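S.K.: Sharing a sequence plus its predicted fold:
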Amino acid sequence: MEALLREGRLPSASVTAVLFTCAGQRVDIVTAFGRAGATTIASDVDRLAPALYHADRKALVPRVDDPGYVAALAALVAEHDVRLVVPLTDLDQEILSEHRSELAPALVLAPAPEICRTMGDKYLAHAFFVERGIDSPRTWLPGDVPADARYPLLVKVREGFGSRHIYRADDEEQLAFFLRYTTVDSMVQELCLGEEFSIDVFCDLDGRCLNAIPRTMIQSKGGESIKGMSIRDAELVEHGARVAEAIGIVGPANVQCFREPDGALPVTDVNPRFGGGFPLPLAAGSRYPELALALARGERPEPRLGDYRAGVVMTRFFSDLCLVGDGVLRPVEAKDA
């Protein structure tokens, strides 16, 4: 078995039940785990969440801020003999990390609560990066912007996702305007001048980076990658692995950085979950679902940094799912026509 793991080939094993929380539209992730051999259970508060209908089992649960949320998930773990819990958004990641003992014996695929909390606050994340020697753009709280700040500057929400509440200020007048205009707790950050990259990483339970796959950001929409390409770039692979291990990532994460004209690689964001561009590293050979299942089985796969296919291009599109049913919805079948 050790030889297989060193080669990056994971041995077959009994089916592992996986619970996906806040499943939403992440059909890509749920179905990828199914193809990897898992029994998939998708949960969401919204009965129209598409991912529910692409899983082997589905469950409606309370909102993440409901006192009974964790108990509802624990009941699903017991009912389906779940061995792996995968949060798919930032909404409940810290909650599940804090309550992982209540979801045992399932493994919660998330880093420590304080890491989830810090990465969720972009200003705290910036301070964290600087403290650990990770390059990051100069960033300030609104009242601390120095006179020598280099414009353009970005007014960015501290906590949020989907590139909401981000405004570009080209001078002091615009900065003052957007700081008055924004309705959310914000920070100010220097605009990076180079090319942006995303690095999809996966770490084991000890925080070792097992792989890091860099990709270009050809086009993004609403903060999510729409078009991109996996690239062979040893510097970005090493950078992604170093950042992930310095932070203490467990499981998946997406590292967003720029390559500046002077060669620096400032990190602007780290999301400790599967990224929106998940289909691209999957197609490039990441085998991240298989690695996650191996961790749930108690195995310890060896790192295989750089083991992926470069030149894989992703271009995404809208899809749809039509449902019928009296009370209980199900996908439309030919017999319904």
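M.R.: Sure thing, it's come through.
S.K.: Every contact and neighbour count from this point should use C-alpha atoms.
M.R.: Will do.
S.K.: How much space separates Asp170 from Phe178?
M.R.: 11 Å (CA to CA, to the nearest Å).
S.K.: Out of those two, name the residue with the larger neighbour count.
M.R.: Phe178 (18 against 14; other CA atoms under 10 Å).
S.K.: The more buried one: which element?
M.R.: helix 172-181 (DSSP states H and E).
S.K.: Pull up the distance across stretch 250-268, start to finish.
M.R.: Stretch 250-268: ends 19 Å apart by CA to CA.
S.K.: Equivalent analysis for stretch 187-199, please.
M.R.: Terminal-residue distance, stretch 187-199 (CA to CA): 24 Å.
S.K.: From the chain's centre, how far out is that stretch? Work that out for me.
M.R.: Distance, stretch centre to chain centre, for stretch 187-199: 18 Å (CA atoms, centre = their mean, to the nearest Å).
S.K.: What are the contacting residues of that stretch?
M.R.: Stretch 187-199 has contacts (CA atoms under 8 Å, 6 or more residues apart in numbering) with 123, 137-142, 145, 149-158, 212-217, 236-237, 240, 254-261.
S.K.: Let's see that with 6 Å instead.
M.R.: 137-142, 152-156, 213-217, 240, 254-261 (CA atoms under 6 Å, 6 or more residues apart in numbering).
S.K.: among the residues you listed, which ones are buried?
M.R.: Among the contacts of stretch 187-199, those classed as buried by 16 or more other CA atoms under 10 Å are 137-140, 152-156, 213-217, 240, 254-259.
S.K.: and the residues you listed, which of them are in strands?
M.R.: Mapping these onto strands (DSSP state E) picks out 139-140, 153-156, 213-216, 254-259.
S.K.: which of those sit farthest apart?
M.R.: Trp140 and Ile213 (30.4 Å; CA to CA).
S.K.: which residues in the stretch 51-200 of the chain form strands?
M.R.: 57-60, 82-87, 107-108, 139-140, 153-157, 166-169, 186-190, 195-203 (DSSP state E, counting those that start in this stretch).
S.K.: here comes the other one, which I'd like you to weigh against the first:
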Amino acid sequence: MGAPTIVIGSAGRRLYLIDWFREAFAALGLDGSVVVTENDPWSSAASYGDVARQLPRYSDPAYAVELLDLVEDLRPRLYVSVNDYELMHLHVRSDLAEQLRSRGVLVPGVSPRWQLDCADKLRMAHQLDEIGVRTPATVRGGDREAITAMADQTEEVVVKHRFGSGSSGLAIVPARAAMAAVETAARSAPATGRDLEPDDRVIVQPRVLGVEHGVDIVGDLRDAGALRAVLARRKLRMRAGETDQAVTVDPAPFRRNAELIARAAGLTGLVDVDMFLDDDEGATVIDINPRFGGGYPFVHLAGADVPRYYLTQAFGIEDDEAWRDYATGVVSAKYESVRVTGHVD
């Protein structure tokens, strides 16, 4: 058996995640290697790993062949992708996630059904409602009758892209302006390959009361659906749809939702969930990203260590539960950096 090896796919700008896996290897006494795969050889992360491998785009027929060749060559024990579209291809559009697992590679994620639901905010709302997780009433932008009924019961509504990510298409408007906001959002709503009218690529919800939090739900990597940790932070400032500043908080108010989601989704590994916390209503889920999200660094810097947990599971190492402990009240903020990623003649 070669040196302990893991792969991070489509790391993009998340160089800190590569660093934290390296640190986890060192903390566990393993001389491990972090392989980074990208289709853009000049991306921030492409040349930052211990080993760099350029793969075709996930939509290229050659992607599967080259990914499986990489696995045969390097024999990694873990494959972590932080790209929504690559995850959809691995878990839904192909059987690559299962092919990797059959070769001894752990692939964190959710069931194919939940992967689809997380990408479609209308389906996600229905799924959450079915399992007893509080979520806003959600209707299609083209359902004018339902929007009118909603406007009779709330003062403000949230309009956003149904298949978007981050704050794509987001508008918070008076209920009487919902129709106009739908028309505006529909102009930039991403195409999905489905036969949908532009307005139906937008959703409308009543504005949720409370304070917005980011919550990482961590499932056992080998026992699908078994909850291992809940890590939470209160959002203090947003930038370009991602948490820019946050303070760590007690995860207890979010645990019931976490248990329900982990079990229903067949969760292995980490998912990033946005919830609003209201003193009277409790926690309401508004979005789920089935991967490391932009909010994980805030709990990591406060003491949590999910990369360490991933490695103990991947390499069969006995470890205590200290990886899920973190201090509350820790405020962190993101900042910009830049690195040289190549040269041209």
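M.R.: All right, it came through fine. Quantities reported herein were computed from a predicted structural model and do not represent experimental measurements.
S.K.: Go through the ones in strands among the buried ones among the contacts of stretch 187-199 of the first structure and name the one nearest Gly222 of the first structure.
M.R.: Distances from Gly222 of the first structure to those, taken by CA to CA, are shortest for Lys156, at 14.0 Å.
S.K.: Distance of the equivalent of the closest one over in the second structure relative to Thr138 of the second structure?
M.R.: For Lys156 of the first structure, the aligned residue in the second structure is Lys160 (criterion: TM-score structural alignment). Note on Lys160 of the second structure: its distance to Thr138 of the second structure, by CA to CA, is 11 Å.
S.K.: same check, this time on Val82 of the second structure
M.R.: From Val82 of the second structure to Thr138 of the second structure the distance is 27 Å (CA to CA).
S.K.: What of Gly104 of the second structure?
M.R.: In terms of CA to CA, Gly104 of the second structure sits 40 Å off from Thr138 of the second structure.
S.K.: Ok, Tyr309 of the second structure next?
M.R.: Applying CA to CA to Tyr309 of the second structure and Thr138 of the second structure gives a distance of 36 Å.
S.K.: Check Ser111 of the second structure too.
M.R.: 23 Å.
S.K.: same question, Thr268 of the second structure
M.R.: With CA to CA as the criterion, Thr268 of the second structure and Thr138 of the second structure are 27 Å apart.
S.K.: Also Leu15 of the second structure?
M.R.: Leu15 of the second structure is 36 Å from Thr138 of the second structure, by CA to CA.
S.K.: before we move on, what about Asp220 of the second structure?
M.R.: Counting by CA to CA, the gap from Asp220 of the second structure to Thr138 of the second structure is 31 Å.
S.K.: residue boundaries of the strands in the stretch 201-345 of the second structure?
M.R.: Under DSSP E, counting those that start in this stretch, the stretch 201-345 of the second structure gives strands at 202-206, 211-219, 227-239, 242-249, 269-278, 282-289, 331-333.
S.K.: Against which helices or strands is the shortest one packed?
M.R.: Spelled out, that is strand 331-333 of the second structure. strand 242-249 (3 or more CA pairs under 6 Å, 6 or more residues apart in numbering; DSSP states H and E).
S.K.: tell me the contacts of the residue mapped onto Val18 of the first structure from the second structure?
M.R.: Superposed on the second structure with TM-score structural alignment, Val18 of the first structure falls opposite Ile6. If you count contacts by CA under 6 Å, 6+ apart, Ile6 of the second structure has them with Val34, Pro76, Arg77, Leu78.
S.K.: Please enumerate residues in contact with stretch 225-232 of the second structure?
M.R.: By CA under 6 Å, 6+ apart, stretch 225-232 of the second structure touches 214-220, 248-249, 251, 262-263, 266-267.
S.K.: Run through the residues that contact the equivalent of Ile218 of the first structure over in the second structure.
M.R.: Mapped onto the second structure by TM-score structural alignment, Ile218 of the first structure lines up with Leu236. Going by CA under 6 Å, 6+ apart, Leu236 of the second structure touches Gln245, Ala246.
S.K.: if we go to 8 Å?
M.R.: Leu236 of the second structure neighbours (CA under 8 Å, 6+ apart): Thr243, Asp244, Gln245, Ala246, Val247.
S.K.: Could you do Gln127 of the second structure as well?
M.R.: Asp117.
S.K.: Please spell out which residues along stretch 103-115 of the second structure are buried.
M.R.: Applying 16+ other CA under 10 Å to stretch 103-115 of the second structure flags Val105, Leu106, Val107, Pro108, Gly109, Val110, Ser111, Pro112, Trp114, Gln115 as buried.
S.K.: Could you list the residues in contact with that stretch?
M.R.: For stretch 103-115 of the second structure, the external contacting residues (CA under 8 Å, 6+ apart) are 76-80, 87-88, 91-92, 97, 100-101, 124, 221, 265-271, 290-291, 314.
S.K.: Quick one, which of those are buried?
M.R.: By neighbour count, with 16+ other CA under 10 Å, these hold 76-80, 87-88, 91-92, 97, 100, 124, 221, 265-271, 290-291, 314 as buried.
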